[in-house]
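Peer 1: below are the sequence and a predicted model for it; my questions follow.
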Amino acid sequence: MYGRTLQRPKQRKSQIKKLPAPTAGWISNRALAVPNGPDGKAPQGAAVLDNFIPRATSVILRRGKRRHCTLGNGSEDATALFSYKDGQNRKLFGATETTIYDITDVEFATDAEISTEDGDLIEDGNGNVFGWSSTQFLSVMGAFTGGDWSVVQFAASGAIFLVGVNGKDTGFIYDGAVFYPYVAGGIQILAYDDEVEPFTIGETVTGGTSGATGIVWQIEETGSGEGILYIYGVENGPFVDDETLTDGDDGEATANGAEADYLPGIEFGTGITSADMSFVWVYKNRLYFVQKDTLDAWYLEVDSVGGAATKFPMSGIFGLGGSLLFGQRWSLSSGGDGGLSEQNAFVSTEGEVAIFQGLSPEDTTTWGQVGLYRVGRPLGKNAFIRGAGDIAIATSVGLVPLSKAIELDLTALTAASISYPVADAWGNAVEQRGLEAWHGEVWPEQKIAAFSPPTGGAGLPPVLFVANTETGAWSRFTGWDVRCMEVFEGRLLFGEPGGGVFIANETGSDDGVPYTGAVIPLFDDFGAPGARKIPKVGRYVTRASAMVAPRISWQGDYSETLPAAPNATELMGGSVWGQGIWGQSQWVESLPRFINDGWKSLGGTGYYGSLAYQVTSGSAQPLDDEIISAELTYEVTELL
């Protein structure tokens, strides 16, 4: 028999862990066991970073989306956005599958009908309902069957034009005032006087003496009974002076001279028109075109928007076959004079990039192939961005800079890609959402690059991959079903299903709907990998335009399943238009910034853990919740 002294269990002491803001952004490729890298010096990243924008010093909740307009009656998706910029003449256009609209200045963001208090529509005596339309009277060209436009601005003959093709319909040429069909023969003007009955757009006008015919595209009235017909498709011409002009809708007048060229047309090979072209770009002051579903490119003469296009067959260049997808000019700092060497890059659907240098294929003294490289399969003809002279192509292996593709084998490109921090998430998106219809855009004013994958055949929720162009940090936006994007006057606009066109990062809600930002920093073992942690309290230190109402939770053992989102933070309406008090309320720019640093009780356990943060914004005023750091206290159980 002997005695043994009983020892009381040691009282556990709370420890504290401080986490800086995840300025490294959303990371899906870092080893789970070493969140700060093998040397422990990697900046803080996040396993989840939804609806926050990573900055060099913090991460901040994105702002909402504000509806700019609704294309048509809302029954068609927005398919393309593009702009025209010539001095003070600056225009923004939006397209659906059937129509192009001028949406530079839109009075009403949505369509609406006026009704009584009982819900009865107010009509006139003819059954017409009173109300308003967002874009009903803003259409500039229509009767299309496809809306996947490729558009480029080009200077020629002292004028600035937009040229657009979509691979299905006759393309367009825009002169800064009017859209015209991009057809062989171009656009002619035919003056008339002594009008008997007005002509009708779309009808065929015929010369009574010459027998010449042409289709009326536009009518410009210049005086009483006088005007100009803009016509195309002229046959059996020319028209002759003083002959009678008639159309199929009883229009009649007298020709005042013969027709004259107004805009040049474009001619391809026999049986080929602008409707067969799916992409257009500029290289060395020439327009280049991709012929859809072929390995053929076409190009025009220098400084010309019309004339006979020359074919550049490339079937013998691309060894993997497929078809030509898009092209772009590309600059590399390797010119013979030490400056930038501009080259022409042709990209195939199979992920081969043929690089050529020189003036044009017909100039054998300067034109030559520099190389053929692999980049992974491109994710659509709009799935690329430009940075300085370089091109970054969204592909099946990541966002690949062309400057890297010429140096590395395809198998090494993922690690060299811009999207490498989110390589796993990128790969999953490609697998689940498909290899087509991705769209990329750079927003220079906000230092953001964005890529929108489709929702996929399974109808996955929409997401937007977003990167800080200065730091390379990534995040993910949810709730924005982006189908096309365009930066205009310093603002990013995007189109959605149902014809909605929205301005990004404005207001505090998504078109009146609250949205939630979520952060889960990378999981950590807190220096004791074999011990279970019991969290006690935690807090996030943020600064925002209000005292926010977040939800802070412990996430144990790599669980990314978050609790229900908190209710939207309620804000005072003093700075919201129509709710302010004159002489007392402040505009958003002058609102004070509030520090939020309250402690919250935590539950749960885990060998590995993280402190999650959720905040919901739903007011007209942006919340601008900026995360500075996070802290939590915890206890460690003894090893058994």
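Peer 2: Thanks, I have the structure now.

Peer 1: can we go C-alpha only for contacts and neighbour counts from here?
Peer 2: Noted.

Peer 1: ok, which stretches of the stretch 101-250 of the chain are strands?
Peer 2: All strands of the stretch 101-250 of the chain, identified by DSSP state E, counting those that start in this stretch, fall at 112-113, 131-132, 139-141, 150-156, 159-165, 172-174, 179-181, 187-197, 204-207, 213-223, 226-235, 244-246.

Peer 1: and here's the other structure:
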Amino acid sequence: MARRPVNRAPRLQTETLPPPVGGLNTLDAVANMPPTDAVILDNYFPGTADVPLRNGFQTWGSGLSNVETLAVYTSGTTRKMFAVSKGKVYDVSANQAVGNGNVVAEGPYLSGAQFTGGVTTTLPLSQTYASSAGVLVHFDDVYQGFDQYSIVGTNIVFTSPIPVGVNQVYIESIPALAANITAEGPFTGVGGQTSINLSQVYGGTINLIVYFDGTYQGPDQYSLAGKVLTFTAAIPAFVSKVYVIAVSIGNIAQEGPFTGVSGQTTLTLSQTYAASANLLIHFDGGFQGPDTYSIAGTTLTFTAAIPAGVGKVYIIALGSSLVSGLTNSRWQYVNFSNAGAHFLVMCNGVDPVLLYNGTAWQQVTQSSTPIAITGVDPTTFASVNVFAQRLWFAKLNSTQAWYLPIGQVGGAANVLDIGSELTLGGFLAGMATWNIDDSAGLNPYLVLISSVGEAVVYQGSDPSQANAFGISAHFRIGAPTGRRFYEKYGSDIVFIGADGLTPLSKALLSDRSERNETLTRKISPSVTADVAAYGAHFGWQVILYPDGNKLLVNVPTAEDTTSYQYVMNTLTNAWCRFTGWNSTCFAYYNSGLYFGGPNGVAQADVGNDDGGNAINADIKPAFNYFGQRGMQKYFKMVKPVFLANSPFTLQMDLSVDFNNTLPTSTPGFSQGFSTPWDTTPWDRVPWNGAQIIQSDWESIDGIGYAATYRMRTQTKGIAYSIESATFLFEPQNELTL
């Protein structure tokens, strides 16, 4: 009987794997990991059905660096966002250069073109302004007092015609800060005097702009004690009026005075400013218009050399910051309302408490006005919380919590010292308000967390009454990281620390050893290692971004320099890691996610590039046996399937049998041509954005029992998602022993 021929034809097989929607997994053994998990998932966000490339970020405004705090103020429909950088508070509510919009240059108006000397009394403005004091007027280099004109709608009307011989009229105004500007004077009949009395107290001489008639007086020529402004020399007898323009604290800064600079064309400032209009410059007492200089970074360049006879150059910066002179920029904050106003309350443990009421800022001390906190030095308040209609503060490096009267942002503070409750020592790291839904309804609790991870929970309304306020629970959690270690998550609170990201409700009912209760269980080895390596760094923060279905944990790998984020999909609890967002702080503002860092402020989770740079993505799904655990396989090709808005290139590498060798190749760069709506001229650039399917076979080569791919991309302006990956392989003919 003839033998049947042996079929030696290759037996190629294909198998399609799902995208890793289960997210990053650094806990399970790679040999037993679910097929929907990933060993590496950098800059992909695991969705419910596919895995898209994360969105990018765009720079939000300009002119700032080293932003360590973003604070959001909310009152009714009014929302503002403030950035704290290098000891100063800035308004970053709008996407514009810092200070831009606070100072407006009207003009300059030119003789013969826009006015006739000796006749013209009215000049048009671009907008309305609140008061004459908020408008600074100069005829050439001579100041014109605020009693010499009025603002009528969008016009400025002078009491006398512009004199013959005036070549230019400069008008600079501060519309956004008009409520913070006060006109003191004009003072008359003060020739020969050395002091004048102001109507109120101001932060310092830097807050004042002073003129003797039309001649500017530098801040080194007077001092301020309470309401008394004292000059270094008597006011000259010929001076008929003294004008004092008082600008609210922080809205004004001083550069110089610069001396010995005659003949120079450039000066170096201490920081960048949005525009030349933000500066008021005087050569001795004579004003220099913003058309006579320009700004590039910190360099101020004049169109002509500083004249030889100039003794001092004074530079006043307006609209640059709202509060200045702070010791550090690492603040904690809450919003708090009472019957009178809504406040943003901020503290950092070394500076006076900051209050913002929607219009003005105040630094609160034991003796400040109109609001003060007594009974304790408020500069020692390191964190703040709201509970039972009271403001609560944690005192720096102590076990004391201080609270104010109900509904008050000032007044006599009282202490609750939990030192006797802390069996492990440490200090009070922070406080949170926790809501528990039980048979009695939704009940609020005050949670005080120590630096070593003890949680003391109080319930009640009046801490001064033992029968109305007491301890409800006392348990341990992992030692928290920094001051921004918790976030509200529904009615629960989540804490980041040595145990990972832990819901308080789970920590209450379990032991620290039960890591299954943490939200970060699947990435717990990575989080634990990060806390051990970087836990002392400033910049740890947990933030919920509900509009993006994201919960983020910021990990500062190098303080104020670099960081990455663990990001959880709040719909599936799947994790991933974002790199390239070098953030120090985050904020949720106007339904968007924002971060501050070494390069200023940025809006996150928007667009398809990182501030104009490519997004570098890296993915390595779980290893797979393809249904044949004991069979070796010869892997030949893989076909990933993408939905994208533009074609792109990728670097595909094969890993077999749990090999973790780093690829030596470099992914190619791909740039899309999609055009964001309303940012480019109509019919000028190619339109793209229609979804395409990209599914090309990629050559791979390797022999092993289990395999996966590692894919890296470098894209800009491209959005894509991973839908599946099909492997082409040949299994061995016989089982390997």
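Peer 2: Received it, and whenever you're ready, just let me know what you need. Worth saying up front: this structure is predicted, and the values here are computed from it rather than measured.

Peer 1: returning to what we had before: redo the strands of the stretch 101-250 of structure 1 as TSV? Include distance to R62 of structure 1.
Peer 2: Written out in TSV, the entries for those read as follows (distance: least, CA to CA, whole Å):
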stretch	distance to R62 of structure 1
strand 112-113	29
strand 131-132	32
strand 139-141	32
strand 150-156	29
strand 159-165	33
strand 172-174	36
strand 179-181	37
strand 187-197	47
strand 204-207	53
strand 213-223	45
strand 226-235	48
strand 244-246	59
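
Peer 1: nearest to F594 of structure 1, of those?
Peer 2: Across the strands of the stretch 101-250 of structure 1, F594 of structure 1 has its closest neighbour in strand 112-113 (38.9 Å, CA to CA).

Peer 1: so which helix or strand takes in V494 of structure 2?
Peer 2: Using DSSP states H and E, V494 of structure 2 sits in strand 492-497.

Peer 1: so where is that strand in structure 1?
Peer 2: Mapped onto structure 1 using TM-score structural alignment, strand 492-497 of structure 2 spans residues 390-395.

Peer 1: show me the contact partners of that stretch.
Peer 2: Contacts of stretch 390-395 of structure 1 with the rest of the structure, by CA atoms under 8 Å, 6 or more residues apart in numbering, involve 330-332, 351, 375-379, 383-386, 399-403, 435, 438, 440.

Peer 1: now do 6 Å
Peer 2: Outside stretch 390-395 of structure 1, the residues within contact range by CA atoms under 6 Å, 6 or more residues apart in numbering are W330, G376, R377, P378, L379, A383, F384, I385, L399, V400, P401, L402.

Peer 1: quick check: the strand holding V494 of structure 2 compared with structure 1, mean distance?
Peer 2: Strand 492-497 of structure 2: mean distance to aligned residues in structure 1 after superposition is 0.6 Å, counting by mean CA distance after the TM-score superposition for structure 1.

Peer 1: what sits against the residue nearest the centre of structure 2?
Peer 2: Note on structure 2: the residue nearest the mean C-alpha position is G596, at 3.3 Å, using CA atoms, centre = their mean. For G596 of structure 2, the contact set (CA under 6 Å, 6+ apart) comprises V67, S583, T584, C585.

Peer 1: tell me which residue of structure 1 matches up with it.
Peer 2: Using TM-score structural alignment, G596 of structure 2 sits opposite G495 in structure 1.

Peer 1: what distance do you get for that match to D50 of structure 1?
Peer 2: 21 Å (CA to CA, to the nearest Å).

Peer 1: in PyMOL, how would I select just the buried ones from the contacts of G596 of structure 2?
Peer 2: Buried residues among those (16 or more other CA atoms under 10 Å), as a PyMOL selection:
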select buried, resi 67+583+584+585
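
Peer 1: in strands, which of the contacts of G596 of structure 2 appear?
Peer 2: V67, C585 (DSSP state E).

Peer 1: which of the contacts of G596 of structure 2 sits closest to S721 of structure 2?
Peer 2: S583 (25.1 Å).
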